[in-house]
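Participant: Predicted model follows, preceded by the sequence.
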Amino acid sequence: MQMRKACLSAIVTVFISLVLTVLPLAGCGGGSSDGAKQLTLAVNSGVEGDALKQAARDYEAQTGVHINIAEFPYANLFEKELVDLNAKTGAYDLIMLDDPWFPRFASADVLTDLKPFYERRGQAAGPDDDFVPNSLALCRHPYQTGALYALPYVGNSQLFFYRKDVFQKHALKEPATWDEVLAATKIIQEREAAGAPGGGKMYGYVMRAAQGNAAVADFMPIFWAFGAEMFDASGRPTVNSAEGIAALKFMLELGKYAPPGYASFNADDVSAHLLQGTAAMSINWPAWISSFSDPAKSKVTGQMAFTVMPGAKNPGRAEIGN
């Protein structure tokens, strides 16, 4: 267990290997038959995993340490990591954590404080100042004030994606408010009954609403825009305020124009609909931009546009990711 705990801290070297001098990994990983050390990294399959594969190759070239990448769909990644945590098998030396999962692992005493790594590099102050402060705060436990147990990998901030060709076709302007999103959704749904590649139906909007993080991620930008807040000044929950209820009703109305089964969708499902051209709008993460531009993955190459989050009573606000 101590070996696994020590090696979890090495995730920093994989995440920043392309831009910084890598950190020493003495004592980590198991020896292979040829004497080279290796580590196993559990990651989300898809665009995040693809980027890490290249980083791992570069890292091995610099250090001789081989990174075995274990890829899992987002829906299964947490379960795989949690099973390993509870069983204490040490199957993974390095793990990718979505930020909602982080407190559970950080409080379980299986992650290593990264401060000594920085001190050995002469950076007693910690990470470089080019990290977004709010993203870096998520990597500390307790939040913002505690020890640094991880580093942001993606550092995402949500964007609003839409099909610019479809908007131009129907003389629609880039939506600045959620009311404009709903109005455009209705028009597209009505006029694009056979507008998807291959003549299939194009849905005006696609969202992820699977229980837990998925539903929260797509709801919060609407929630905030409608003027709602999670807590009042005294720390009491205010999710069921008039503004919060109005935001939920709006999201359910928007869901009427989403593909069937959206209540169980996660980020991969949303991206699949956008890539296949079967949905015209959605909230998504910048990490997917490369896939939207890849003809091998996308049927709408060059047609996806993105902008800041729409507003309502308040200006648009977005979640930040890991």
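Facilitator: It's in.
Participant: contacts, neighbours, all on C-alpha from now
Facilitator: Fine.
Participant: Quick one: the helices in the chain, in order.
Facilitator: Secondary structure of the chain by DSSP state H: the helices cover 2-8, 11-15, 47-63, 74-87, 102-106, 115-120, 133-137, 164-169, 178-191, 213-225, 242-255, 267-276, 289-292.
Participant: before we go on, here's another structure to hold up against the first:
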Amino acid sequence: MKRLFVGTCYALSLSLVLAACGSGDDLSEETGAEGEEAPDSISVAMVAGQESAAMRPIIAEFEEETGIEIEWNEFDYDTLYERIFNDLQSGSGTYDVIFADDPWMPMFAGGGYLTPLDEFDYEIDEDFMESSRALTTWPPSEGPRMPDIDPEEEPRHYGIPQVGNVQLLFWRKDILGDEAPETWEDAAAMLEEHEDETDYGFVPRGARGNAVATNFNAFMWSHNGDFFDDDWNVTVNDSEVHEALNRYTELAETGPSGVANYGADEVGRAMSQGDTLMAIVWPVWAETMENEEESEVVGDIGYGLVPRSEDGEHAPQIGNWVFAIPEASENRRAAFDFIEWASSEEIQLQMAQNGGLPTRESVLLNEELNEEMPYLEAVHEGLENAEIRPRTPSYSEVEETIGTYLNQVVAGEMSEEDALENAASDIEDIMESAGHYDTE
């Protein structure tokens, strides 16, 4: 296969024009002297699922044009995290490109494991949604920072956002009408008015850990609650969070009796089988809703913003996936060219046509695409209003903690007050151990 070289790096001769090749002095040894060939292959660690399925058929274009083989490694969510984190910690450089869930970025970038993209003279395109761009920076571009981080330190981009996941409200528009409920109070009124028309009203994710915590976050934020204040003081037992949890459990009572064991798949199936009036669902499930072979509600589902409280703002949780380059990779130049190519407007358009979720505004608002995939407009609106999980390496522990107590509330095993008080105490211990409190 033909290889093209410009200066110290090869050029990608695709249907799009990529940024001119170039790298900082600290990369010159890795990329090699002028005329040195690009690597035969680069290794990519990817999450298995629709995120990978939408991208996999397109990578042959990159391979054909560059002569670089993509070693495509897919893992389930937990295995992917384990493989990536172990490789980053050991510095083995097994993977040249990693696909990271956005809450992993503070640990990966903050730990010094990733390559800042300005070393390639890269400036992130403002066509990427603003909330998506914010997920790729360290230190955080907004919100509190750990005490050991200089408040004046400029954020650097350590990745490119590729999958524009954000929570949406799915509802039965054939029963509830074409307009999404604006507030949770509106949603409750709709559920009461139409309670006998489906088996269930609102079906939440109630399973322990990430499942229930992720679902509840949108309630908490939309009721003006949060995990922390600007000094990392724990606030999950504030009155606003109590109000949010009370609303959450009230709506959960309209769902199945076993909802304390429900994760994303169980909620998605309940919607696609026509058993449910509304739920908070990741947009990847929209493909299933509109597939006649898998859905009983084709054309009957509305997609829109997650409701807010009467005095709050819409605050769906963002859940983007980010392409990043391990510092230990020996093929960082080639890895960068791949992720820049993969995140281009043209390739994201192809990815969306394969059922993927773009992060570029131009693709999300593409008129022809929206005729085929009406939920993309809702994804755009969701990303415009999205809330970001706390930018701390400790978030996974925080999430598991509050998710354990929330699950007990949904299961009827603990009172709301005890759950939030216990969660606040445990989370404070986590943050203190992680050094989030300045003891000087």
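Facilitator: Nice, I can see it. Computed from a prediction, not measured in an experiment: that's the story for all the values here.
Participant: Let me know which of the helices of the first structure is the nearest to residue 127 of the first structure.
Facilitator: helix 115-120 (7.4 Å; Cα to Cα).
Participant: Tell me the gap between that closest one and the middle of its chain.
Facilitator: Offset of helix 115-120 of the first structure from its chain centre (Cα atoms, centre = their mean, to the nearest Å): 27 Å.
Participant: can you list the helices of the first structure in JSON lines and add mean neighbour count and distance to residue 152 of the first structure?
Facilitator: JSON lines is the format used below for those (neighbours: other Cα atoms under 10 Å; distance: least, Cα to Cα, whole Å):
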{"stretch": "helix 2-8", "mean neighbour count": "19", "distance to residue 152 of the first structure": "14"}
{"stretch": "helix 11-15", "mean neighbour count": "21", "distance to residue 152 of the first structure": "8"}
{"stretch": "helix 47-63", "mean neighbour count": "16", "distance to residue 152 of the first structure": "12"}
{"stretch": "helix 74-87", "mean neighbour count": "15", "distance to residue 152 of the first structure": "17"}
{"stretch": "helix 102-106", "mean neighbour count": "17", "distance to residue 152 of the first structure": "11"}
{"stretch": "helix 115-120", "mean neighbour count": "15", "distance to residue 152 of the first structure": "15"}
{"stretch": "helix 133-137", "mean neighbour count": "16", "distance to residue 152 of the first structure": "6"}
{"stretch": "helix 164-169", "mean neighbour count": "14", "distance to residue 152 of the first structure": "31"}
{"stretch": "helix 178-191", "mean neighbour count": "18", "distance to residue 152 of the first structure": "30"}
{"stretch": "helix 213-225", "mean neighbour count": "21", "distance to residue 152 of the first structure": "18"}
{"stretch": "helix 242-255", "mean neighbour count": "17", "distance to residue 152 of the first structure": "29"}
{"stretch": "helix 267-276", "mean neighbour count": "20", "distance to residue 152 of the first structure": "19"}
{"stretch": "helix 289-292", "mean neighbour count": "16", "distance to residue 152 of the first structure": "18"}
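Participant: need those helices in a markdown table with distance to residue 316 of the first structure, can you?
Facilitator: As requested, the helices of the first structure are arranged in a markdown table below (distance: least, Cα to Cα, whole Å):
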| stretch | distance to residue 316 of the first structure |
| --- | --- |
| helix 2-8 | 36 |
| helix 11-15 | 30 |
| helix 47-63 | 26 |
| helix 74-87 | 27 |
| helix 102-106 | 26 |
| helix 115-120 | 36 |
| helix 133-137 | 17 |
| helix 164-169 | 20 |
| helix 178-191 | 9 |
| helix 213-225 | 5 |
| helix 242-255 | 13 |
| helix 267-276 | 20 |
| helix 289-292 | 20 |
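Participant: Ok, which of those comes nearest residue 150 of the first structure?
Facilitator: Nearest to residue 150 of the first structure, of all these, is helix 11-15, at 6.9 Å by Cα to Cα.
Participant: If you count contacts, what does the closest one end up packed against?
Facilitator: When contacts are defined as 3 or more Cα pairs under 8 Å, 6 or more residues apart in numbering; DSSP states H and E, helix 11-15 of the first structure sits against helix 47-63.
Participant: Contacts for the helix it packs on next, please.
Facilitator: With contact meaning Cα atoms under 8 Å, 6 or more residues apart in numbering, helix 47-63 of the first structure is reached by 14-15, 17-18, 22, 43, 65-67, 69, 71, 154, 287-288, 290-291.
Participant: that older thread, nearest to residue 93 of the first structure, out of the helices of the first structure?
Facilitator: The minimum distance between residue 93 of the first structure and the helices of the first structure falls on helix 2-8, with 5.2 Å, by Cα to Cα.
Participant: counterpart of residue 270 of the first structure in the second structure?
Facilitator: The alignment partner of residue 270 of the first structure in the second structure, by TM-score structural alignment, is residue 267.
Participant: Report the separation between that match and residue 68 of the second structure.
Facilitator: For residue 267 of the second structure, the distance to residue 68 of the second structure (Cα to Cα, to the nearest Å) stands at 41 Å.
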